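In: missing the sequence, but the structure's below:
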């Protein structure tokens, strides 16, 4: 089955694994024991929260995996900001199969919508500053592509998807290499063809990093006055990214220091699930 809404991820395999986890070897014994084999179910999937939607096409895949004949009407698009009570999808199909797929579909949709909703709150908090929100690799294991899809639906930009698509020299690399400049020189000499970003947590590391050829600076765990001074020292020579302990109540002040980006791990790591249900219609 095709899934054009996302690429770079085995969605069919993900759906199969999640369903197998829920169905076990015996399947949905409750539905099989209480509902006639040919019974039909028409239902509406609706949100009980105000949310930014992400994952509706994936949710539909779970129902189609068990009932290829299920009728699915998607009522809103991923990325839409909707009010509590909004109907997201109408479905009609074999009752047993739909109920067997229900929890897997809802778990995935609730998680991704929660990520998108939290992301939009952070994006809205820095609106007008010119600063861009980035996600991180702090994602649920096995769900990185999906989590980062959800942050895009919320309005963020993706940072590195994997370790092989960008050079990011962090504090442990610096410690082992013997210093910021030494680590950067080695990274440049490796000629990976990738942008080289380096983490600095002190102002006196900035000039050595720039002189050694850093393409971008990650300003780690700096308070607002220090960030402002770091941006002044950099003077627009390379993009800057603030990172570390960023919260919804602090991100605006951080963005207003003039940094190019702010990265936030909690949007993929700690977003609460949205309250979305499937109800008989």
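Out: Thanks, I have it. Only a predicted model underlies this, so the values are computations on that prediction, with no experimental measurement involved.

In: From here on, just use CA atoms for contacts and neighbour counts.
Out: Noted.

In: quick one: the strands in the protein?
Out: Taking DSSP state E as the criterion, the chain contains strands spanning 40-47, 51-52, 71-74, 81-82, 87-94, 132-134, 167-169, 196-200, 216-220, 240-243, 261-263, 276-280.

In: Any chance of JSON lines for these, columns distance to residue 140 and mean neighbour count?
Out: Listed next are these as JSON lines, based on distance: least, C-alpha to C-alpha, whole Å; neighbours: other C-alpha atoms under 10 Å:
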{"stretch": "strand 40-47", "distance to residue 140": "23", "mean neighbour count": "19"}
{"stretch": "strand 51-52", "distance to residue 140": "19", "mean neighbour count": "26"}
{"stretch": "strand 71-74", "distance to residue 140": "26", "mean neighbour count": "16"}
{"stretch": "strand 81-82", "distance to residue 140": "23", "mean neighbour count": "16"}
{"stretch": "strand 87-94", "distance to residue 140": "25", "mean neighbour count": "20"}
{"stretch": "strand 132-134", "distance to residue 140": "16", "mean neighbour count": "23"}
{"stretch": "strand 167-169", "distance to residue 140": "21", "mean neighbour count": "20"}
{"stretch": "strand 196-200", "distance to residue 140": "24", "mean neighbour count": "23"}
{"stretch": "strand 216-220", "distance to residue 140": "23", "mean neighbour count": "23"}
{"stretch": "strand 240-243", "distance to residue 140": "19", "mean neighbour count": "24"}
{"stretch": "strand 261-263", "distance to residue 140": "17", "mean neighbour count": "23"}
{"stretch": "strand 276-280", "distance to residue 140": "20", "mean neighbour count": "17"}
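
In: before we go on, here's another structure to hold up against the first:
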């Protein structure tokens, strides 16, 4: 996984690029009608039900826009919220608050939706030993905050990107000439380049599971689009040789059944690519 310093850098890049995109050479609406020295306050109002996420990120945005802005927090990331709740107040320059408003709302609405969906999946697995993972099916440019939201919702992060873990999927295997060759070439590559990366290999059937098990050094086997019965057989076959992950056909109706097959992880792209933003607003007070 990426380091804390790398993750922090990603967050800073998201903020700087979003402000560049939204503000350009100035927020002329505010500059035109609000005095430069005007001071004000605003509240983050919840107009939905779910899990709030992005409070800490909002503080980063306000600090980036104006270090003199002060945030008074009432509800922390990961908390259950309902319609009418006030998450925080922000105090300071009225122009600065308005400059940050849209980015704060866009980010928090998206993050809260992801955290809420993740919490639903996590709760469905209560009592099992299976953990929920996200994927790389994220919105280009804002992966860091979407994966952060998954963590806030109680899930775990899969690899962050292509560079922090090896994942040999069907196309890699086919292009490499088969599973055994793909794994062997990968181990040689990692050794020659002094890379210490975990290796995940996708299996499409039980024969491929058996072939993967013939090679050492595989961290996790991804059971892609297996049905419940075949998943149970694969888990028994793999035993303690490496970790297991189910993916494909994962939704609220099937996730518990896959967990009960005994897999260590269940990954779902739906956590980040199929959510509806939580309704939030920033209102002057």
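Out: Right, received. Where do you want to start? Remember, it's a predicted structure, so these values are computed and weren't measured experimentally.

In: contacting residues around stretch 255-275 of structure 2?
Out: 110, 113-114, 117-118, 121, 124-125, 128-139, 146, 150, 158, 228, 231-232, 235, 243-248, 250-251 (C-alpha atoms under 8 Å, 6 or more residues apart in numbering).

In: Distance of the aligned residue in structure 1 for residue 207 of structure 2 relative to residue 190 of structure 1?
Out: For residue 207 of structure 2, the aligned residue in structure 1 is residue 204 (criterion: TM-score structural alignment). Going from residue 204 of structure 1 to residue 190 of structure 1 by C-alpha to C-alpha, to the nearest Å gives 25 Å.

In: which residues sit in contact with the closest residue to residue 107 of structure 2 other than its chain neighbours?
Out: Closest residue to residue 107 of structure 2 apart from its sequence neighbours, by C-alpha to C-alpha, 6 or more residues apart in numbering: residue 54 at 6.7 Å. Residue 54 of structure 2 makes contacts with 77, 107-108, 111-112, 145, 149, as judged by C-alpha under 8 Å, 6+ apart.

In: before we move on, what about residue 8 of structure 1?
Out: residue 145.

In: Please tell me how far it sits from residue 161 of structure 1.
Out: From residue 8 of structure 1 to residue 161 of structure 1 the distance is 10 Å (C-alpha to C-alpha).

In: check contacts around the residue of structure 1 positioned farthest from its centre.
Out: Using C-alpha atoms, centre = their mean, the residue of structure 1 lying farthest from its centre is residue 36. It sits 40.0 Å away. With contacts defined as C-alpha under 8 Å, 6+ apart, residue 36 of structure 1 is in contact with residue 96.

In: now for residue 226 of structure 1: what does it line up with in structure 2?
Out: Aligned counterpart of residue 226 of structure 1 in structure 2: residue 230 (TM-score structural alignment).

In: Can you tell me, leaving aside adjacent residues, what's nearest to that match?
Out: For residue 230 of structure 2, the spatially nearest residue (C-alpha to C-alpha, 6+ apart) is residue 206, at 7.5 Å.

In: pretty sure that neighbour contacts residue 234?
Out: Yes - judged on C-alpha atoms under 8 Å, residue 206 of structure 2 makes contact with residue 234 at a distance of 6.4 Å.

In: who's more crowded, those two?
Out: Remark: of residue 206 of structure 2 and residue 234, residue 234 carries more neighbours, 24 against 16, as counted by other C-alpha atoms under 10 Å.

In: Show me where structure 1 has its helices.
Out: 11-23, 29-34, 56-66, 95-125, 144-154, 171-177, 180-189, 206-211, 224-234, 251-255, 266-269 (DSSP state H).

In: quick one: which of the ones you listed is nearest residue 45 of structure 1?
Out: Ranking the helices of structure 1 by proximity to residue 45 of structure 1 (C-alpha to C-alpha) places helix 95-125 first, at 8.9 Å.

In: which residues sit in contact with residue 277 of structure 1?
Out: Per C-alpha under 8 Å, 6+ apart, neighbours of residue 277 of structure 1: 45-48, 106.

In: Widest-spaced pair of the residues you listed?
Out: Most distant of the contacts of residue 277 of structure 1, by C-alpha to C-alpha, are 48 and 106, 12.7 Å apart.

In: is it true that residue 85 of structure 1 touches residue 45?
Out: No - if you go by C-alpha under 8 Å, residue 85 of structure 1 and residue 45 don't touch, sitting 9.8 Å apart.

In: Report the set of residues contacting both of residue 48 and residue 106 of structure 1.
Out: 276-277.

In: Looking at those two, which one has more neighbours?
Out: A count of neighbours by other C-alpha under 10 Å puts residue 106 above the other of residue 48 of structure 1 and residue 106, at 24 against 15.

In: Correct me if wrong: that one contacts residue 57.
Out: No - applying C-alpha under 8 Å as the test, residue 106 of structure 1 and residue 57 come out as separate, 11.8 Å apart.

In: coming back round to it: joint contacts of residue 8 and residue 161 of structure 1?
Out: Between them, residue 8 of structure 1 and residue 161 share the contacting residues residue 145, judged by C-alpha under 8 Å, 6+ apart.

In: count of residues packed around the residue lying closest to residue 79 of structure 1 once chain neighbours are set aside?
Out: Using C-alpha to C-alpha, 6+ apart and skipping the chain neighbours, the partner closest in space to residue 79 of structure 1 is residue 153 (4.4 Å). Per other C-alpha under 10 Å, the neighbour tally for residue 153 of structure 1 reads 26.

In: Could you pull up the residues touching residue 153 of structure 1?
Out: 52-54, 78-79, 116.

In: Relative to residue 100 of structure 1, which of those is nearest.
Out: Nearest to residue 100 of structure 1 among the contacts of residue 153 of structure 1 is residue 54, at 21.7 Å by C-alpha to C-alpha.

In: Isn't the closest one up against residue 109?
Out: Yes - using C-alpha under 8 Å, residue 54 of structure 1 makes contact with residue 109 at a distance of 6.7 Å.

In: between these two, who's got more neighbours?
Out: Taking neighbours as other C-alpha under 10 Å, residue 54 of structure 1 and residue 109 compare with residue 54 leading, 31 against 26.

In: Against residue 165 of structure 1, how distant is that one?
Out: Residue 54 of structure 1 is 25 Å from residue 165 of structure 1, by C-alpha to C-alpha.

In: what do you get for residue 72 of structure 1?
Out: Counting by C-alpha to C-alpha - residue 72 of structure 1 and residue 165 of structure 1 are separated by 37 Å.
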